[in-house]
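In: got a predicted structure here, sequence first:
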Amino acid sequence: MQALQLNGIHEPLRLQEIPTPTPGPGQVLVQLHAAALNHRDVWIQKGQYAGLQFPCILGSDGAGIVTAIGEGADAALLGQPVLINPGHNWGDNPNAQARSFTILGLPHQGTFAEYVSVEARYVHALPAYLSFEQAAALPLGGVTAYRAAFTRARLQPGERVLITGIGGGVALLALQMAVAIGAEVWVTSGSADKLARARELGAKGGADYKAEKWAPELIKQAGGPFDVIIDSAAGAGFEALLDAAAPGGRIVFYGGTLGAIPQLPPAKVFWKQLSILGSTMGTEQDFAAMVSFFEQHQLVPAVDQVFPLAEGEAAMRRMEQGQQFGKIVLQIRS
């Protein structure tokens, strides 16, 4: 099969011929039609991820058709269109992943290839209303957004929610889900175009996080502070989120693209009775609930741009630049 292979830190992805995997006991072989990028792929390429090993095939998100089954796997899956849950071996504790938890694409070979072999328990029926490219945009970002918004922050209809860094895949999926349940959604971005496009998806409005005193201005615009804040940046701007949160508010963050939080004034947390919550990926139950949620509301993930598999390195550079609005997708089979 053809696969995009990463042979070392800072090396470009190279399209190479490698052996097609064979599904083992309990596994299925998925002929991939589309795969989607995540920032995780860029961090691995830069060597900024634990457990690096080369050569490797990146890619956590994928959708395709089951073309072979291993011993003990459900024969009814053969020929079925599926999307793949990239979070494996969560463990028995729904509150936190086990030490054995892994994400598809490292250490196990990922979806930037014509075929991938995974345990049958991690494939789900592809929602019939989605294309392969749209479905591939859903798994990692969708389960991350679902767990952050609902399992962790317990977002409720009618609540006022702030989603930072709109334009990225997880943030947009969180926006779509929050709007679907009737929450009042506000966003931040460094791009006026992304703020405008977020409004088209149902956001009430937003603010440029690069502007001075954006938080009090957004509170004024929104008519009050925010019950829930969903963040992926952390860093020096995190204190502004404490100011933007309503008394008793919940701040959940699933990433730290801006690094460590230099100041966390305790009085702003305890006096306002804030809950600060971390969230990573999601359980198998979170994933199933997320797919069901999208089907129930007929939500379509935002796709930024589709690249052919051979242009995977160009897709990685677009991801690195952070100019996308929605998921960047690789078309593997038309």
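Out: All right, it came through fine.
In: C-alpha from now on. contacts and neighbour counts both.
Out: OK.
In: who's in contact with the nearest residue to residue 89 once chain neighbours are set aside?
Out: Spatial nearest neighbour of residue 89, excluding adjacent residues (Cα to Cα, 6 or more residues apart in numbering): residue 101 at 4.7 Å. With contact set as Cα atoms under 8 Å, 6 or more residues apart in numbering, residue 101 has these partners: 87-91.
In: could you dump these to CSV with secondary structure and neighbour count?
Out: Output for these, formatted as CSV (DSSP: H, G, I helix; E, B strand; the rest coil; neighbours: other Cα atoms under 10 Å):
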residue, secondary structure, neighbour count
87, strand, 22
88, strand, 20
89, coil, 15
90, coil, 19
91, coil, 15
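In: all helices for the stretch 1-150 of the chain, in order.
Out: 39-45, 132-136, 139-146 (DSSP state H, counting those that start in this stretch).
In: residue 286 is nearest to which of those helices?
Out: Of all these, it is helix 139-146 that lies closest to residue 286, at 6.4 Å by Cα to Cα.
In: how about residues contacting that closest one?
Out: Identification of contacts with helix 139-146 by Cα under 8 Å, 6+ apart yields 60-62, 83-87, 169-171, 173-174, 177, 254, 279-282, 286-287, 290.
In: returning to that earlier point: residue 95: which of the helices of the stretch 1-150 of the chain is closest?
Out: Checking these against residue 95 by Cα to Cα gives helix 139-146 as the closest, at 13.9 Å.
In: below is an additional structure, to be compared with the one above:
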Amino acid sequence: MNQIPPTMKALVLQDNPEARIELKTNYPTPTLKAGQALIKLKTAALNHRDQWCREGMYPGLRYPSILGSDGCGTVVAVADEADQHWVGKDVLMNPNVNWGDNPAFQSLNYSILGMPTDGTFAEYLALPAHRLHEKPAYLSDEAAAAIPLAALTAYRAVFTKGLAANGSKVLVTGIGGGVAQFAFQLAQAAGAKVYVTSGSDEKLDQMRQAGAAGAVNYKDPQWVKTLIKAEPMGFHTIIDSAGGDAFGELAKMLAQGGTMVVYGTTAGKPSGIHLPRLFFSQASITGSTMGNDQEFVDMLAFMAKHQIQPLVSSVRPLDDIVSAFDEMDQGRQFGKLVIRISE
């Protein structure tokens, strides 16, 4: 068995308004409990929940804790002999903690890896072996780390809730975010005709190059008319994370029997909805967050089948991780912000 050092580098969330996150160089390395595996992390990736924790805006904050829900690494030790087959394998971690028995919704004690449970922004991570999945062989360590949370959220939103399929017309809003980009890629791979919105012309140009059927800047006063002209019969599936003033306009763009899936409210309180338009078109608005364990398995299989490559904005060493948080705060990234932790 590899020699495990007693301390490690870890990005720690702490109860200090002046420095809520700090990279510690001598944080205790986790010790294994029954049923657990110890992973030496190679790469990790940021999600918006990490920045919200930094800002003190996430519920149930626990101090100290190690942030990070996404990661890729090598299993270096296990607590139970029955899990010995994992040792030496490169793995991803399912970030669900206690989803529960009902696939339709998470349990009351559900949480996500990386606060309150210590996460992936560290050199070592201990977690139950049943959370492990072999790293997709076609992906690099950096690309693999970008997958778990965002791709799982997108998979459930696009397919389980949004019912997107071959031939569907799909609209994904706010394409700069990781979930939105995976939603685009997953729907496109399924054979859907996918449109996107963004406030950045540069990001829209990149999505056109990636094969978007249409790319519209929501800062343009004519953006709604542009989308309606492109798809006058509306969209079968709309994936939205913003809410805000545009929410009512999006609802009007649903096709007969269409579904709008909401997984966030980054733009604040949603505008009003024209209810007669909603019920006369037999349309639906549904909420979605994360995904159950079977959807995680299905998501990995779908991505491998279609050889989907996550969009990676940048890769930087663990020593520079705070700069990745700053970049996310400013919204400058296009794709996932990946952290290289070890070779």
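Out: Good, I have the coordinates. As the structure is a computational prediction, the values presented were derived from the model and not from experiment.
In: aligned to the residue nearest to residue 89 of structure 1, what sits in structure 2?
Out: Taking TM-score structural alignment, the alignment pairs residue 101 of structure 1 with residue 110 from structure 2.
In: check residue 85 of structure 1 too.
Out: Match for residue 85 of structure 1 (TM-score structural alignment): residue 94.
In: check contacts around the closest residue in space to that match that isn't next to it in sequence.
Out: Leaving aside its sequence neighbours, residue 94 of structure 2 sits nearest to residue 131 (Cα to Cα, 6+ apart; 5.1 Å). By Cα under 8 Å, 6+ apart, the residues touching residue 131 of structure 2 are 93-96.
In: circling back to that earlier point, and the match of residue 85 of structure 1, what does it touch?
Out: Counted by Cα under 8 Å, 6+ apart, residue 94 of structure 2 has contacts 131-133, 148-149, 293, 296.
In: what's the answer for residue 50 of structure 2, then?
Out: Neighbour list for residue 50 of structure 2: 67-68, 325 [criterion: Cα under 8 Å, 6+ apart].
In: mind checking how far the corresponding residue of structure 2 for residue 22 of structure 1 is from residue 201 of structure 2?
Out: In structure 2, the residue matched to residue 22 of structure 1 (TM-score structural alignment) is residue 31. Distance, residue 31 of structure 2 to residue 201 of structure 2, using Cα to Cα, to the nearest Å: 48 Å.
In: one more: residue 220 of structure 2?
Out: 11 Å.
In: returning to what we had before: redo the contacts of residue 101 of structure 1 as CSV? Include distance to residue 241 of structure 1.
Out: Below are the contacts of residue 101 of structure 1 laid out as CSV (distance: Cα to Cα, whole Å):
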residue, distance to residue 241 of structure 1
87, 29
88, 32
89, 33
90, 30
91, 32
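In: which of those lies closest to residue 181 of structure 1?
Out: Taking those together and measuring to residue 181 of structure 1 by Cα to Cα, the closest member is residue 87, at 25.2 Å.
In: next, count neighbours for the residue lying closest to the closest one once chain neighbours are set aside.
Out: In space, and not counting its chain neighbours, residue 87 of structure 1 is closest to residue 103: 4.8 Å by Cα to Cα, 6+ apart. Counted with other Cα atoms under 10 Å, residues neighbouring residue 103 of structure 1 total 21.
In: using the three-state scheme, assign residue 221 of structure 1.
Out: Using DSSP: H, G, I helix; E, B strand; the rest coil as the criterion, the local structure at residue 221 of structure 1 reads helix.
In: that one -> structure 2?
Out: Residue 221 of structure 1 maps onto residue 230 in structure 2, by TM-score structural alignment.
In: ok, that match - contacts?
Out: residue 214.
In: relative to residue 343 of structure 2, how far out is it?
Out: Noted for residue 230 of structure 2: a distance of 47 Å to residue 343 of structure 2, by Cα to Cα.
In: what does residue 168 of structure 2 give?
Out: Noted for residue 168 of structure 2: a distance of 42 Å to residue 343 of structure 2, by Cα to Cα.
In: ok, these two, which is more surrounded?
Out: Comparing residue 168 of structure 2 with residue 343 by other Cα under 10 Å, the one with more neighbours is residue 168, at 19 against 9.
In: map that one onto structure 1.
Out: Matched across to structure 1, residue 168 of structure 2 falls on residue 159, judged by TM-score structural alignment.
In: with residue 284 of structure 2 instead?
Out: For residue 284 of structure 2, the aligned residue in structure 1 is residue 275 (criterion: TM-score structural alignment).
In: pretty sure its match contacts residue 247?
Out: No - checked against Cα atoms under 8 Å, the pair residue 275 of structure 1 and residue 247 is beyond contact range at 9.8 Å.
In: give me the common contacts of the two.
Out: Common neighbours of residue 275 of structure 1 and residue 247, counting by Cα under 8 Å, 6+ apart, are absent.
In: centroid residue for structure 2?
Out: Taking Cα atoms, centre = their mean, the centroid of structure 2 lies closest to residue 150, which sits 1.5 Å from it.
In: which residue in structure 1 lines up with it?
Out: Under the alignment by TM-score structural alignment, residue 150 of structure 2 pairs with residue 141 in structure 1.
In: can you check residue 21 of structure 2 too?
Out: Superposed on structure 1 with TM-score structural alignment, residue 21 of structure 2 falls opposite residue 13.
In: residue 246 of structure 2 now?
Out: Residue 246 of structure 2 maps onto residue 237 in structure 1, by TM-score structural alignment.
In: SS state for that match?
Out: When classified by three-state DSSP, residue 237 of structure 1 comes out as helix.
In: hmm, back to that, what's the closest of the contacts of residue 101 of structure 1 to residue 112 of structure 1?
Out: Out of the contacts of residue 101 of structure 1, the member with the shortest distance to residue 112 of structure 1 (by Cα to Cα) is residue 87, at 16.3 Å.
In: which residues sit in contact with that closest one?
Out: By Cα under 8 Å, 6+ apart, residue 87 of structure 1 lies in contact with 101-104, 140, 281-284.
In: and residue 49 of structure 1, how many neighbours?
Out: Neighbours of residue 49 of structure 1 under the rule other Cα under 10 Å: 13.
In: trace it over to structure 2, please.
Out: Structural correspondence for residue 49 of structure 1 with respect to structure 2 (TM-score structural alignment): residue 58.
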